[in-house]
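Trainee: let me see the structure of the following:
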Amino acid sequence: MNILHFISSPASGGAEVYVKDLAEFLSKQGHNVHIVFLSSATDIGRNTEYEEKFLNDLKFAGVKTHVVGNNARKKPWLGALSIKKYVLENKIDIYHTHLAFGIIFSALLSTPVIYTHHSMEPRWGKFLYYIFNKLVDEYVGISKKCAIALQSYTGRNINTIANAVSGEKFIGYKRVRIPNNIINIAMVGRITLQKDYMNMLAALNLLDGTLKGKLKVRVAVEGDPTYKAQLLDYIKANNLNSVVEFVGVKTNIPEFLNEADIFLMSSAWEGLPIALTEAAISGLPCIVTDVGGCIEIIENSKNGIVVSPKNPQALADAIYKLVSEPKLIEEYSKNAIQNSVHYSISKAAHLHVNLYSSMLT
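Mentor: This is a model prediction of the structure:
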């Protein structure tokens, strides 16, 4: 089968990592897989070192790549023409977009079109969803909650295929956590209002000095420099410099997670975060906010605590509970490893191939 995935860029986003893992797996299963990017990392100010590794991994797996170009954002007809040319030249059987832009670019295609929605947010008005329904043959939601939300926007039946992660990446980076005197907490995600890092900082500030002295929070991120400056000002003003460290983009997330005892996500909204899925697969106990499909991962993995979003006290209480109960960290860690099969990339790939095949018959 000739499959084309359309995504934003070769960058460190959840949708991008998921599509990369899925494409590599499908390629190894004998499918011809292509990933077309709307933009390059340079076009949108993303990390070029990460992009280089991203593209090299795809090349090694036999996945073909192509960039439409950032100018198609303002001139969508260029994107539509570029996609049509690529689809015809490469005899694509299935066009699978993970961006709304990709739906617009599919307007000239006769190839079956799938759109995967990676968020809970509608993002577009009713009229545009009416147009999307004319172009999209099948919709996919990345969690049960995402599927329900997408159904409410489109009025269509939605396929639910949960986000997944390649287990191969975690060979040698999966272990049961038995904490020592210092508890290392990992966070992964872009510096945006969505991830609500201020919520995390406010929660840390509520902890007493003794407990804060036992914590080291390392945040692997890139993103909005203005928001980052606000976070750094808060850290300085509240003497959290010895507790929180922004470590930049990590090209080896499994290694970064392996160094941690707890994974923390303080988001204001989500779809089904790949970073949280990766944390569960690595054997990390997790503290997450109840947004998007986060609770689905915790319930399936039985590996953590879910708190209400935008509630620093609830987040602080959860941190205190885990840090003060080391045996609970170990229990959650064992559960995470035992239940990681729920988010296997092979399971997601099988569901996608079945969906693709049904569209071609």
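Trainee: when you work out contacts or count neighbours from here on, use the C-alpha atoms and nothing else.
Mentor: OK.
Trainee: could you find the closest non-adjacent residue to the most centrally placed residue in the chain?
Mentor: Closest residue to the average C-alpha location of the chain: Gly14 at 2.1 Å, with C-alpha atoms, centre = their mean. Of all residues not flanking Gly14 in the chain, Ile274 sits nearest, at 4.9 Å (C-alpha to C-alpha, 6 or more residues apart in numbering).
Trainee: I'd say that neighbour and Asn163 touch.
Mentor: Yes: with contacts counted by C-alpha atoms under 8 Å, Ile274 reaches Asn163, the gap being 6.7 Å.
Trainee: structure for this one too, so we can compare:
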Amino acid sequence: MKQVLHIFGAMNRGGAEMRTVSLMAEMRQQGVQFDYCVLSGEQGVLDDTIKDLHGEIYYCKLGPAFFYQFWRLLTTKKFDVVHSHVAYVSGFILFLAWLAGIKKRIAHFRNTTAGGSLSFIRACRDGLLKTMIKLFATDILAVCDGAMLGFWGADWKKQKRCKVIYNGFEVTSIPPNQQFWQQYIPTFNGQKVVLNVARMDIQKNHIRQCEIFNLLNQIDNNTLMVFVGKENLERKAKMLELINRYDLNDKVHFLGLQTDVLQFMSHADVLLFPSEWEGLPGVVLEAASVGLKVVGSDLPGIEEIQQHIKGIEIVKRSQSDQEWAEILNQSLLSKIEAREIIDSFASSVFLMENNVRQLYAVYAE
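Mentor: Modelled structure (predicted):
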């Protein structure tokens, strides 16, 4: 059994974490065991799932004791591969893996940008860490062309060790349930449902979504907005302030974390996804896998998905909220069938089997 140690901050319900865990069963059948090292030192909501899939989790908090703990882990467990998903910090991780004699050392970029403002000190730090990746990574992976371009530069295609491996998903058949929304919204009466599935981070643009929905409601007042995902109390308070101001309390619903988001997607009418930055957004691919239309930002990852899958409308982030609302309304009125979207997904490069095959080839080299 080939032993792979994945490096994450914590094993919570982020896209990269969930996509990696989703590969465990298939990879184990191929003779590859996934274990995890979390740099926060904290337990995550996916820990029990990982253990059920025969994976081990090691808690090595970044700090004064990290070097010793991580070194001891690498030298006692005899991993074949260290696969790091923590942006430029992977440079330091892979340096330690090299010192420990790990032959296969992978840096995997999951986003198009690190996000936020970049101070001079942070820029210097990232420059040093990028140099360490250049020196110590045997393979450099990214979830889409845009992620590779954003982190590694325009000449990445000239480097043999650089590869784009798209995340993979299954085609899922979900029977329609005419009473689905009444379980969560007792006043539901056949309105169109605009859905957002995302944790309340700044990149996901929740405040702007409230502004867009308000304008959509002025175009068509027979619509609801549903937010699914981990909530942030401060951001939610700002959203509620807008919702109260626009008198939308009966039209906007917060459903928090949900384990089976595909059920919500399969019963919604459109996914609103105006993120400021993403890698290859799994939420957009999950929506396509069940036939849900998407209105999303002009981000490289979404544009790459649109090249392969129907039902995705892209709006520039620079366009006004009014323009977003009008395009959202057009999507709601679109006659494209869910079956068309599912069929285009089923014949795309984003299937689980492709992801497993390509990643296994990297591990086996």
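Trainee: the residue nearest to Gly14 of structure 1 -> structure 2?
Mentor: Superposed on structure 2 with TM-score structural alignment, Ile274 of structure 1 falls opposite Gly282.
Trainee: buried residues in stretch 266-280 of structure 2?
Mentor: 266-275, 277-280 (16 or more other C-alpha atoms under 10 Å).
Trainee: tell me which of those residues fall in strands.
Mentor: 270-273 (DSSP state E).
Trainee: so can I have JSON lines of these showing distance to Ile314 of structure 2?
Mentor: Formatted as JSON lines, those follow (distance: C-alpha to C-alpha, whole Å):
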{"residue": "Val270", "distance to Ile314 of structure 2": "13"}
{"residue": "Leu271", "distance to Ile314 of structure 2": "12"}
{"residue": "Leu272", "distance to Ile314 of structure 2": "10"}
{"residue": "Phe273", "distance to Ile314 of structure 2": "9"}
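Trainee: Three-state assignment for the residue mapped onto Arg317 of structure 2 from structure 1, please.
Mentor: Aligning on TM-score structural alignment places Arg317 of structure 2 opposite Pro309 in structure 1. Of the three states, Pro309 of structure 1 takes coil under DSSP: H, G, I helix; E, B strand; the rest coil.
Trainee: not including adjacent chain positions, what is the nearest residue to Pro309 of structure 1?
Mentor: In space, Pro309 of structure 1 is closest to Thr289, 5.0 Å off (C-alpha to C-alpha, 6+ apart).
Trainee: aligned to the one you found, what sits in structure 2?
Mentor: So Thr289 of structure 1 corresponds to Ser297, using TM-score structural alignment.
Trainee: tell me who's in contact with its match.
Mentor: The neighbours of Ser297 of structure 2, taking C-alpha atoms under 8 Å, 6 or more residues apart in numbering as the test, are 273-276, 314-317.
Trainee: shared with structure 1, which of those?
Mentor: Contacts conserved in structure 1 for the contacts of Ser297 of structure 2, using both residues aligned by TM-score structural alignment, their matches' C-alpha atoms under 8 Å: 273-276, 314-317.
Trainee: and the residues you listed, which two are the farthest apart?
Mentor: Comparing every pair within the kept ones among the contacts of Ser297 of structure 2 by C-alpha to C-alpha identifies Glu276 and Ile314 as the most remote, at 12.9 Å.
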